[in-house]
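Asker: pasting the sequence and the predicted model now:
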Amino acid sequence: MDATRPEIRKSGYKTDVYLRAVGTLYHTHLPAFHDYWNDIEDVSISRFATQLIALLEDLRLEEVIKHSRPGTGKDFTIRKHYLKHFFNTQLTTNITRSYALDELFCMIYLLLQSDSPRF
């Protein structure tokens, strides 16, 4: 999938706005995130932990937004297809380069977004 295709870019921009403007603004408890970031700042994999919690929150918010605004479903479907392709490609790259945490992150995303036991 080519991220430069207009329909993919447009859906990407729109879903980013939905996630931040609708999701984070109205459905995220920001003090909990600040507490989390304070708790992990001295952890050796704090960057990974930050990326993981952001991913999980975006997936949670996506479901909230799709439920409350059904018209967003098409854009989120395009986003999901693109990201599945992206993380599949990155997984291969990370395996080849022995980037264990990046590989783990890709596998987590693909597993969470999988429609079957094999992603």
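Answerer: Perfect, I can see it now. Numbering: from 1, shown residues only.
Asker: please make it C-alpha for all contacts and neighbour counts, starting now.
Answerer: OK.
Asker: what residues sit buried inside the helix or strand Asn88 falls within?
Answerer: Under the criterion of DSSP states H and E, Asn88 resides in helix 73-97. For helix 73-97, a neighbour-count test (16 or more other CA atoms under 10 Å) marks 73, 75-76, 78-79, 82-84, 86-88, 90-91, 94 as buried.
Asker: got another one to weigh against that:
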Amino acid sequence: MDIVNLVNILNGLNDQDLDMRLYFTRKRPNRRYHSYSPTIHPDLQIEIKDIVKSAVERIQEVEQRPFSPIGTIEGCIETYTPKEVTSFNDILESLNEDFVNRQEVPPEEVGKLTFYCLKIITDEGDILLEE
């Protein structure tokens, strides 16, 4: 996604009508994904949005290049499209409301989590940020 466009969308969000989900995902040994998404208090949603906006604003002028498995270039952000992630659909399926675990992440699972995703629901469509 274009970083400048993302900043504009984040700036246009109404804090009083904010809708976001934070997913903590584990890739299991059987290569399937399991996601947890505890409920986020509205005040915390605003705080998370502000943190993300601040982080994205700091990098909006940084050069973006396609991901290279050979190595990275210092000072660049590497990007890739969902089509390049072989398990992308499996990851999305684990975020589906029919499968996601809405309970607290069990303490024994915390150290096994592989990545997190932040989903921001907007009028323009959902924004999915991964780390």
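Answerer: Looks like it came in fine. From a predicted model like this one, the values you see are computed outputs, not experimental measurements.
Asker: give me the TM-score for this pair.
Answerer: Taking TM-score structural alignment, normalised by the length of structure 1 as the basis, the two superposed chains have a TM-score of 0.30; 61 aligned residues with a CA RMSD of 4.7 Å.
Asker: one step back: and the helix holding Asn88 of structure 1, how far from the chain's centre?
Answerer: Here the centre of helix 73-97 of structure 1 is set off from its chain's centre by 10 Å, with CA atoms, centre = their mean, to the nearest Å.
Asker: now do that helix: everything it contacts.
Answerer: Residues outside helix 73-97 of structure 1 that contact it (CA atoms under 8 Å, 6 or more residues apart in numbering): 1, 3, 8, 11-12, 14-15, 62, 66, 100, 102-103, 106-107, 109-110, 113.
Asker: filter those residues to the buried ones?
Answerer: For the contacts of helix 73-97 of structure 1, buried by 16+ other CA under 10 Å: Ile8, Ser11, Gly12, Thr15, Glu62, Lys66, Asp102, Glu103, Cys106, Met107, Tyr109, Leu110.
Asker: how near is the last one to Ser11 of structure 1?
Answerer: Using CA to CA, to the nearest Å, one gets 20 Å for the distance from Leu110 of structure 1 to Ser11 of structure 1.
Asker: which helix runs longest in structure 2?
Answerer: Secondary structure assigned by DSSP state H gives helix 42-59 as the longest helix of structure 2.
Asker: elements contacting that helix?
Answerer: Helices and strands touching helix 42-59 of structure 2, by 3 or more CA pairs under 8 Å, 6 or more residues apart in numbering; DSSP states H and E, are helix 3-12.
Asker: check which element follows the helix it packs on along the chain.
Answerer: strand 20-27.
Asker: report the buried residues of that following strand.
Answerer: Here strand 20-27 of structure 2 shows Met20, Arg21, Leu22, Tyr23, Phe24, Thr25, Arg26 as buried, counting by 16+ other CA under 10 Å.
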